[in-house]
Structure formats: structure tokens, C-alpha cells
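Visitor: Give the three-dimensional model of this entry:
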Amino acid sequence: MSSIKKFEKLLEDLPKIINNMEENEFRKKVSINKWSKQEILGHLCDSAANNHSRFVRIILSDELVRIDGYKQDEWVEIHDYQNNYNKSDLLALWVQLNKHILNVIKKAEPSDFNKHCVLSDKSRVTLGWLFDDYVNHLEHHIRQILS
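Guide: Reported below is the predicted structural model:
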């Protein structure tokens, strides 16, 4: 299955999964140092916001794009997903951010997926690799939400 098809399926499936979860289960923290399922979804919103910008910059650029990392723990902390959002608002944000990404990826030309970028660790990857990695990252965290 292509990454685009997997991504579309995740966009369809995750809202059903989360809507079927009890609010207290979704917000439960097993440890002060571990994210709740709600915070994991917040992290996925941060990831979507960062990756949307990366994807657009790569597609629109004729130059090699340098991709900065971001401090994921600090992003989750500053947004305070645990206290500033309810489940339905956070899920709506995640859906809209990812629909935004899907529109960009579907608009990309096949040649765009071969454009290179340089990651913060200095490795060089293509947009195709970066998008595949984004989808794999989503799947990883969705498994955490399901556990």
C-alpha cells in the first residue's frame, strides 16, 4: 500500500478510534514523565504543523532545503495539551492539519518526491522518504494510543 493510501486510511480510522475512547482513558497519565494519549495526539499535531511546512518548502524550492529539528517535548509542554484542550477539539485540529498535508502531497508532482533535503543530522533524504517517514511516525504513535 502506498504511503498516501496508508495516510488516507489513518485519517479515516483515527477519529473513530479516539471517539470510541473514554475521556478519562484518553487523558490518563501513567507517569509524570510519560505522555498521556491526549498528549501523544497533541505531539502528532505538532509533527503535522512542522512537516506541513517542510513538505511545502521542499516542493516549492529549486534549491536544497535544510530541515531543522524541533524540541518535541517542549512543544507538547508549551501547548499544554493535557489541560488546554478537550478530546474533540484536539482531534479536530489533528484531522484538519493532516487534511492540509494530504492536499499538499496530492498536489505534488511525481518529480517533487525525488527532491532532496538535508536533515538536522546532515543526512540527505528525498521528499518521498520524508513523507514515508511521517506516515510511519503516525503509525508508531497510533499504536501507542491503542495500547
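
Visitor: CA atoms for contacts and neighbours, from now on please.
Guide: Fine.

Visitor: what packs against the top helix by length along the chain?
Guide: Longest helix of the chain, by residue count under DSSP state H: helix 37-60. Judged by 3 or more CA pairs under 8 Å, 6 or more residues apart in numbering; DSSP states H and E, helix 37-60 is in contact with helix 23-27, helix 72-79, helix 81-84, helix 87-107, helix 127-146.

Visitor: I have a second one here; can you model it like the first so I can compare?
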Amino acid sequence: MESIMKLESLISEMTEIVNATDEVEFNLKLAPNKWSKKEILGHLCDSALNNHARFVKIIISSYPIAIQGYTQDDWVRVNDYQNQYDKSDVLSLWQNINRTILRVLRKAETSDFQKKCVLPDQTEVTLEWLLNDYVAHLIHHLEQIEA
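Guide: The predicted model follows:
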């Protein structure tokens, strides 16, 4: 599946980008209410944790799973990536969660990707759609970290 291969390549790309980013730039907050690049990567850890649980629940269920949203700013604030993590720690966390997601998805049956879930707005989508959306979200934020 293309999205699985893309996720695998994004792990390498993100690693290179983060490692090439100066520590000062990685920690820089352009405004008090804007995330630093470190916090963006922390947000991607939170997203990965939430999506890992979603993917597993969809795969093991025989009926459409209701997908719950989460308050992204609160997750970043509570985890305090800005002050509690250094660059290598937040990168390692992100890599490991996404490698766990890859293991789950590689083990899934082809038919699992057509299983349904229901978004908070009541739209019904498949696991495949959710995975594609997750990968697009990663690309969006990878571009912010790279900028």
C-alpha cells in the first residue's frame, strides 16, 4: 500500500530534517501562542499516539468505530515538549510511535483497510482514508519543520 511506504520514507525524511535543524532554531517560538518546531514534532507524537489507537481499534472491530477528536493545544501543553524534551528525545519518541504504527499496518489484512470509522462530524470513512489523511498531516507539518 502506497501510504505505508510513504510513512516509512517520512520517518527517514523527518529524521534527516530534524537532525539538520539547529537546536536554537528548533526551540524558537516566533510568538507565545505559536508552536516551536519542537512543539510541532511533539504535536506529531500526540497525533501518532491517537492515530495508533484508532488504527488498532478499527482493525480489531467488526463494526464502524467512532473516532474521537482531541484537544491538540492541550496535549502539547500538558506534555510540555518545549521544556521537558530535548530534540533527540522528541525525535526518538516520534520515530518509535510511527514504527509501531507501521508494524500494525503491515500486519493488517487487505480487507482491514476497507473497514469503516465515523469521524466527529459523522462522516463515514475507511481505515485507508484515515491512513492517507494521517500521512498528509505528517507531510504538512514536516514542511513546517523544514521551513
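
Visitor: Dump the helices and strands packed on helix 37-60 of structure 1 to JSON lines, plus distance to E12 of structure 1 and mean neighbour count.
Guide: What follows is these, written out as JSON lines (distance: least, CA to CA, whole Å; neighbours: other CA atoms under 10 Å):
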{"stretch": "helix 23-27", "distance to E12 of structure 1": "19", "mean neighbour count": "15"}
{"stretch": "helix 72-79", "distance to E12 of structure 1": "24", "mean neighbour count": "13"}
{"stretch": "helix 81-84", "distance to E12 of structure 1": "22", "mean neighbour count": "16"}
{"stretch": "helix 87-107", "distance to E12 of structure 1": "9", "mean neighbour count": "16"}
{"stretch": "helix 127-146", "distance to E12 of structure 1": "13", "mean neighbour count": "16"}
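
Visitor: Turn the ones you listed into a markdown table, including distance to H43 of structure 1.
Guide: Formatted as a markdown table, these follow (distance: least, CA to CA, whole Å):
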| stretch | distance to H43 of structure 1 |
| --- | --- |
| helix 23-27 | 14 |
| helix 72-79 | 6 |
| helix 81-84 | 9 |
| helix 87-107 | 10 |
| helix 127-146 | 9 |
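
Visitor: which stretch among these comes nearest S3 of structure 1?
Guide: helix 127-146 (5.8 Å; CA to CA).

Visitor: how much does the closest one stray from structure 2?
Guide: Its aligned residues in structure 2 lie a mean 0.3 Å from helix 127-146 of structure 1 after superposition (mean CA distance after the TM-score superposition for structure 1).

Visitor: now that helix and helix 87-107, what's the angle there?
Guide: Here helix 127-146 of structure 1 runs at an angle of 160 degrees relative to helix 87-107 (axes from the mean of the first three to the mean of the last three CA atoms, to 10 degrees).

Visitor: re earlier: the helices and strands packed on helix 37-60 of structure 1: which one's closest to E8 of structure 1?
Guide: With distances scored as CA to CA, the stretch of the helices and strands packed on helix 37-60 of structure 1 nearest to E8 of structure 1 is helix 87-107 (7.8 Å).
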